[in-house]
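S.K.: below is the sequence, then the predicted model.
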Amino acid sequence: MTHPLIPQIIDLATPIVEEMGLDVVEVVFQTNKRPPVLRVDIRNPASDTSLNDCEQVSRALEAVLDETAIMPGAYVLEISSPGISRYLNSERDFIAFKGFEVNIATNPPYKDKKEWRGRLQGRDEKAVYLNRKGRAIAIPCAVITKVQLAD
């Protein structure tokens, strides 16, 4: 379940990050840690995400979060790059990683399988398309729980 502050944080972070030519990939608020950790994953679409990118976003976002005071009490702000072993969510992800090996989890099972692996061919509103050993497979979006780059 998503923390109720996440949409507000995304609304605050997105214009800051986009002004720097970067993308917000994911925002997670880990309230089970003391102090809680707010992690914002960013990506530089033009090149590898650098430490400098993370530092700039951290400074700018920290100032806005402090100014708006939406964070309840003390927290740790982490800005990071999601790396390549991550989940595919956005249309941009599916375009950028076309041709890469992916793992797809389904629930309920699709054609009696919960796990699928193949080369990503694309995605539309109905399905994610894989190439498995030369055969095209369309897995309905309605049963997909996650799509992740394969190791």
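M.R.: Yes, it's here. Residues are numbered from 1 along each chain as shown.
S.K.: contacts and neighbour counts: CA atoms only from here.
M.R.: Noted.
S.K.: which residue, other than its chain neighbours, is closest to T49?
M.R.: Once flanking residues are discounted, T49 sits nearest to R43: 5.6 Å by C-alpha to C-alpha, 6 or more residues apart in numbering.
S.K.: next up, a structure to set beside the first:
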Amino acid sequence: MAPGAARPLLSLLVPVIADLGFHLVRARMTSEGEQMILQIMAENDAGTIAIEDCEAISHAVSAMLDVEDPISGNYTLEVSSPGMGRPLTRPHDFERWAGLEAKLELQRSVDGRRRFRGRVDGFEAGEARLQVALEGFETPQVLGFALADIAEVRLVPDDAALRQSLKAGKTRKK
């Protein structure tokens, strides 16, 4: 949910975003030269978010950060939707997006491999599961990965992801 430098901000960000009716998908601190950037991805229960919602989150988070002052120096705040190539960061993300294709990168190599591509197969026994084509096997094998071992998992935008995203948007409008 929050790698590296953004991790200490979780206890401040989550309640502010939740008070507006949204869920924090990911928070990340990056930099461009000397400029720090706090990137926030959020969504509602249907997995969507409108531009106006991003604006409301930006105003609320900015006000909280001005009071709490947890980031030293200047920074830029960016609030966005997870998008079709969304990161999967929480156990229920792996359940919700099961069946869609994803790319997974581990923190460090396992058996000489850090990157995997396959179909999301849910979350079970504390592990994110992915169906992966492996050499020597005729059918994809289900591999489990502890969230702590994962650097990043992202959906691969394709027709199935687009249909799922459009379906979530229609559900939100009802």
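M.R.: Sure thing, it's come through. Since the model is a prediction, treat every value here as computed from it, not as a measurement.
S.K.: right, and the residue nearest to T49 of structure 1 touches S81 too?
M.R.: Yes: applying C-alpha atoms under 8 Å, one finds R43 of structure 1 in contact with S81, separated by 5.9 Å.
S.K.: ok, then the element right after the biggest strand by length in structure 2?
M.R.: Longest strand in structure 2, counting residues (DSSP state E): strand 113-124. Beyond strand 113-124 of structure 2 in the direction of the C-terminus, DSSP states H and E gives the next helix or strand as strand 127-132.
S.K.: returning to that earlier point: more crowded one of R43 and S81 of structure 1?
M.R.: Legend: neighbour count by other C-alpha atoms under 10 Å for R43 of structure 1 and S81, higher for R43 (22 against 19).
S.K.: mean per-residue distance, the longest helix seen in structure 1 to structure 2?
M.R.: Secondary structure of structure 1 read by DSSP state H shows that its longest helix is helix 51-68. Once superposed with structure 2, the aligned residues differ from helix 51-68 of structure 1 by a mean of 0.8 Å; criterion: mean C-alpha distance after the TM-score superposition for structure 1.
S.K.: report all helices and strands that that helix contacts.
M.R.: helix 6-19, strand 76-80 (3 or more C-alpha pairs under 8 Å, 6 or more residues apart in numbering; DSSP states H and E).
S.K.: find the nearest non-adjacent residue to the spatially most central residue of structure 2, please.
M.R.: In structure 2, the residue lying closest to the centroid (C-alpha atoms, centre = their mean) is P87, at 3.4 Å. Computed as C-alpha to C-alpha, 6+ apart, the closest residue to P87 of structure 2 that is not its neighbour in sequence is R154, at 4.2 Å.
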